[in-house]
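A.B. asks: kindly generate the corresponding structure for this input.
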Amino acid sequence: MPKVTVDGLELAVLDPGGDGAVVLLAHGFGLDKTMFADLATALAPRYRVITWDSAGHGDTTSDGSPYTYWDLARGQLQLMDALGVERAVVGGVSQGGFIALRTALLAPERVTSLVLMDTEASALAADDRAQYTQLFAALTASGPIDDLIVPLSRQIVGDERLAAVWAARWRERGVPLGAPVDCLITRDDIVDRLAEITCPALLLRGSEDVSIPVERMALLRDHLPGSTDIQTVDGAGHSPALTHPAATAAIISAFLAGELPAKSQRMV
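C.D. replies: The predicted model follows:
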């Protein structure tokens, strides 16, 4: 598996190469770059879809040092440097969207547009933080037992068959804990900074997502000047790029081709 050294960390990267416009995607918590494999195939060859594993996920190891999504955004920019990519469409699912938003704030001149899937700009809600803290404490104490990882996989993936595949991976490799969890549950709120991001932004979510309610994505819609209306993949949960790659690719292609209508008036 090719790796690119970024700030002392060896990031596992999938880059098909080619002359297509670069679409740089980051995965959701607990998943890895392979979640985009079918989506990348559907978008090729017009688009060169580059994906990577964040610290403690997939084939990118971690020494346990703490980090934030701002750190991962800086790392993503360094990855672009290492790959010779000056500008790109930047996006991701859930925490991948957290990274993409911060990348656009750090280097707006390098982000041509954003693809934001089942994500938000808010800090973790207090009730969610309490639940996740309890869950990850249990995983730390008990390991990846089925009582914990089966419901978590269904929540994150949103498709029972594919959730079972990821649960099996977690049984073998474990769920990312420590620094990745701390990064997730202590993230800062950047809603007040969204107006600084003026590039076009696609908002896409699964109709059955229970991790990030549509109201939180509506904040992106109402505060990002260049956003679309929220596009919905019917029947998908929290990871439509993984479970519904063809439908997701069709929406992304229409957005990048400028075929989606301008967003309507504010929803909230």
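
A.B. asks: for the rest of this, base every contact and every neighbour count on C-alpha atoms.
C.D. replies: Will do.

A.B. asks: could you pull out the strands for the stretch 1-150 of the chain?
C.D. replies: Per DSSP state E, counting those that start in this stretch, the stretch 1-150 of the chain carries strands over the ranges 3-6, 9-14, 21-26, 47-52, 88-93, 111-117.

A.B. asks: list the buried residues in stretch 140-152.
C.D. replies: Neighbour counts over stretch 140-152 (16 or more other Cα atoms under 10 Å) mark 143-144, 148-150, 152 as buried.

A.B. asks: how far off centre is that stretch?
C.D. replies: Centroid separation for stretch 140-152 versus its chain: 22 Å, with Cα atoms, centre = their mean, to the nearest Å.

A.B. asks: give me the residues contacting it.
C.D. replies: Residues from elsewhere that reach stretch 140-152 (Cα atoms under 8 Å, 6 or more residues apart in numbering): 135, 138-139, 163-164, 167, 170-171, 174-175, 177.

A.B. asks: what about it, how long is it end to end?
C.D. replies: Start to finish, the residues bounding stretch 140-152 are 14 Å apart (Cα to Cα, to the nearest Å).

A.B. asks: with stretch 217-233 instead?
C.D. replies: Across its full length, stretch 217-233 reaches 14 Å between end residues, using Cα to Cα.

A.B. asks: how far does that stretch sit from its chain's centre?
C.D. replies: For stretch 217-233, the distance to the chain centre is 16 Å (Cα atoms, centre = their mean).

A.B. asks: here's the other one to compare against:
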Amino acid sequence: MSSAETITVPHLGTSTIGYRFGGPYDASLPTVVMVNSFTTSVDLYRPQFADEALAATVNLLALEPYGHGRTRATYEQFTYWDSAVADLQVLDALGIREAFVLGTSQGGWVAARMAMLAPGTVTGIIPLGTSMDSESQRSRDLGCWDGIDFCTPAIDTLAESVGEDWVIPPELVDAVLAEGFGDDVPPEERSFWHAAYQENYTGDAGRARLRTSTVNLRDRDGLHARLDGVRCPVLWMHGTADPVYSVANAEDEITRFVNSEHAELRVVEGGRHFLSASHPGEVNAATVEFVNRWT
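C.D. replies: Below you'll find the model as predicted:
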């Protein structure tokens, strides 16, 4: 059921990266790369692909990080820096010289990493419902979740090898959906993601990818001391109903982009953690505005 294709890049001993274009590539239009949230896939951006105004303004290109969707690597270990490097290599392979990068949750810190690594390539970033910190006491003091408490039981549960008939437990899927969409996930959306997760995370290889992705979320490095390396414009959008990372945290961290050409926080009333899915109208309209301003 996955809508992703794959493209080969040299990173991590050669990798295949899951990707999806919104339509035929048009070199006359700017490109928006979209990086999905924890354990989801390019299908998180179905509302963006379906938006005619957005599709008429930009090339939409969704890329799946390591551990997600159809992305695979020769090496078993990976970090968010690896996903940032691989995504830049995808752009090079596709002949796309410049792009904006939109990222939901973990996609936001991949976007920031891409901007630091390739300031000549990344034209602007649009982080959604994210944090630039590690899972620190500072972030919890500002009202963010306890990511260590959320991730550690799953990391422990996924530590042992399993048979090829293994599929991701439904309670793990529901835990992610609750954080991303809230408790009132529409039945058709819940069914869609249960099927998608069961396709993406099967057998021992699926278990290992899921575990490493969860380790990365829990144990990632914070970016505060590196944010002065982001020079492009930043539009950070954050929902007031985000239970994972708080508006207060976003208000503090947007001020840390001290060398950005322009850094703005836009708060979305009622917005959930997976803001691109919960409030696509606001996100899509703001993306068009941002791209038109900075192209």
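
A.B. asks: overlay them and tell me the TM-score.
C.D. replies: Here the TM-score for the pair of chains, by TM-score structural alignment, normalised by the length of the first structure, is 0.87; 259 aligned residues with a Cα RMSD of 2.4 Å.

A.B. asks: just to revisit the earlier point, now the buried residues of stretch 140-152 of the first structure in a markdown table, with distance to residue 236 of the first structure?
C.D. replies: A markdown table is the format used below for those (distance: Cα to Cα, whole Å):
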| residue | distance to residue 236 of the first structure |
| --- | --- |
| 143 | 28 |
| 144 | 25 |
| 148 | 22 |
| 149 | 20 |
| 150 | 18 |
| 152 | 16 |
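
A.B. asks: and the spatially most central residue of the second structure, what does it touch?
C.D. replies: Central residue of the second structure (Cα atoms, centre = their mean): residue 107, 2.2 Å from the mean position. Going by Cα under 8 Å, 6+ apart, residue 107 of the second structure touches 34-37, 127, 130.

A.B. asks: repeat that for 7 Å
C.D. replies: 35-37 (Cα atoms under 7 Å, 6 or more residues apart in numbering).

A.B. asks: residues in contact with stretch 26-38 of the first structure?
C.D. replies: Residues outside stretch 26-38 of the first structure that contact it (Cα under 7 Å, 6+ apart) are 51-53, 57-58, 91-96, 175-176, 241-242, 245.

A.B. asks: let's see 8 Å
C.D. replies: 13-14, 51-54, 57-58, 91-97, 99-100, 166, 175-176, 180, 184, 239, 241-242, 245-246.

A.B. asks: that stretch aligns to what range in the second structure?
C.D. replies: The aligned range for stretch 26-38 of the first structure in the second structure is 35-47, by TM-score structural alignment.

A.B. asks: which parts of the stretch 101-250 of the second structure are helices?
C.D. replies: 106-117, 137-141, 147-157, 170-181, 187-200, 203-219, 247-253 (DSSP state H, counting those that start in this stretch).

A.B. asks: ranking the ones you listed by burial, who's on top?
C.D. replies: Sort the helices of the stretch 101-250 of the second structure by mean neighbour count, taking mean count of other Cα atoms under 10 Å, and helix 106-117 sits at the top with a mean of 25.

A.B. asks: mean deviation of that helix from the first structure?
C.D. replies: Compared with the first structure after fitting, helix 106-117 of the second structure deviates on average by 0.9 Å (mean Cα distance after the TM-score superposition for the first structure).

A.B. asks: onto which residues of the first structure does that helix map?
C.D. replies: Using TM-score structural alignment, helix 106-117 of the second structure pairs with 95-106 in the first structure.

A.B. asks: what's residue 182 of the first structure aligned with over in the second structure?
C.D. replies: Residue 182 of the first structure maps onto residue 215 in the second structure, with residues paired by TM-score structural alignment.

A.B. asks: doesn't residue 153 make contact with its match?
C.D. replies: No. The criterion here is Cα atoms under 8 Å, and residue 215 of the second structure misses it with residue 153 at 10.9 Å.

A.B. asks: how far does stretch 202-210 of the first structure sit from the chain's center?
C.D. replies: Centroid separation for stretch 202-210 of the first structure versus its chain: 12 Å, with Cα atoms, centre = their mean.

A.B. asks: what residues does it touch?
C.D. replies: Outside stretch 202-210 of the first structure, the residues that touch it by Cα under 8 Å, 6+ apart are 113-118, 155, 158, 214, 217, 220-221, 227-240, 252, 255.

A.B. asks: which parts of stretch 75-94 of the first structure are buried?
C.D. replies: The neighbour-count check on stretch 75-94 of the first structure (16+ other Cα under 10 Å) flags 75-80, 87-94 as buried.

A.B. asks: now find how far off-centre that stretch is within its chain.
C.D. replies: The chain centroid and the centroid of stretch 75-94 of the first structure are separated by 13 Å under Cα atoms, centre = their mean.

A.B. asks: can you give me the end-to-end span of it?
C.D. replies: Start and end residues of stretch 75-94 of the first structure are separated by 18 Å (Cα to Cα).

A.B. asks: now swap in stretch 207-226 of the first structure and tell me
C.D. replies: With Cα to Cα as the measure, stretch 207-226 of the first structure spans 22 Å from end to end.

A.B. asks: residue contacts, the equivalent of residue 254 of the second structure over in the first structure?
C.D. replies: Under the alignment (TM-score structural alignment), residue 254 of the second structure pairs with residue 221 of the first structure. By Cα under 8 Å, 6+ apart, the residues touching residue 221 of the first structure are 203, 227-230, 266.

A.B. asks: quick check: which element contains residue 221 of the first structure?
C.D. replies: Assigning secondary structure by DSSP states H and E places residue 221 of the first structure in helix 214-223.

A.B. asks: what's the mean deviation for that helix versus the second structure?
C.D. replies: Its aligned residues in the second structure lie a mean 1.8 Å from helix 214-223 of the first structure after superposition (mean Cα distance after the TM-score superposition for the first structure).

A.B. asks: quick check: angle from that helix to strand 111-117?
C.D. replies: Interaxial angle, helix 214-223 of the first structure versus strand 111-117 (axes from the mean of the first three to the mean of the last three Cα atoms, to 10 degrees): 160 degrees.

A.B. asks: coming back round to it: and the strands of the stretch 1-150 of the first structure as a markdown table, adding distance to residue 104 of the first structure?
C.D. replies: As requested, the strands of the stretch 1-150 of the first structure are exported to a markdown table (distance: least, Cα to Cα, whole Å):
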| stretch | distance to residue 104 of the first structure |
| --- | --- |
| strand 3-6 | 19 |
| strand 9-14 | 20 |
| strand 21-26 | 12 |
| strand 47-52 | 17 |
| strand 88-93 | 8 |
| strand 111-117 | 6 |
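
A.B. asks: great, nothing more from me.
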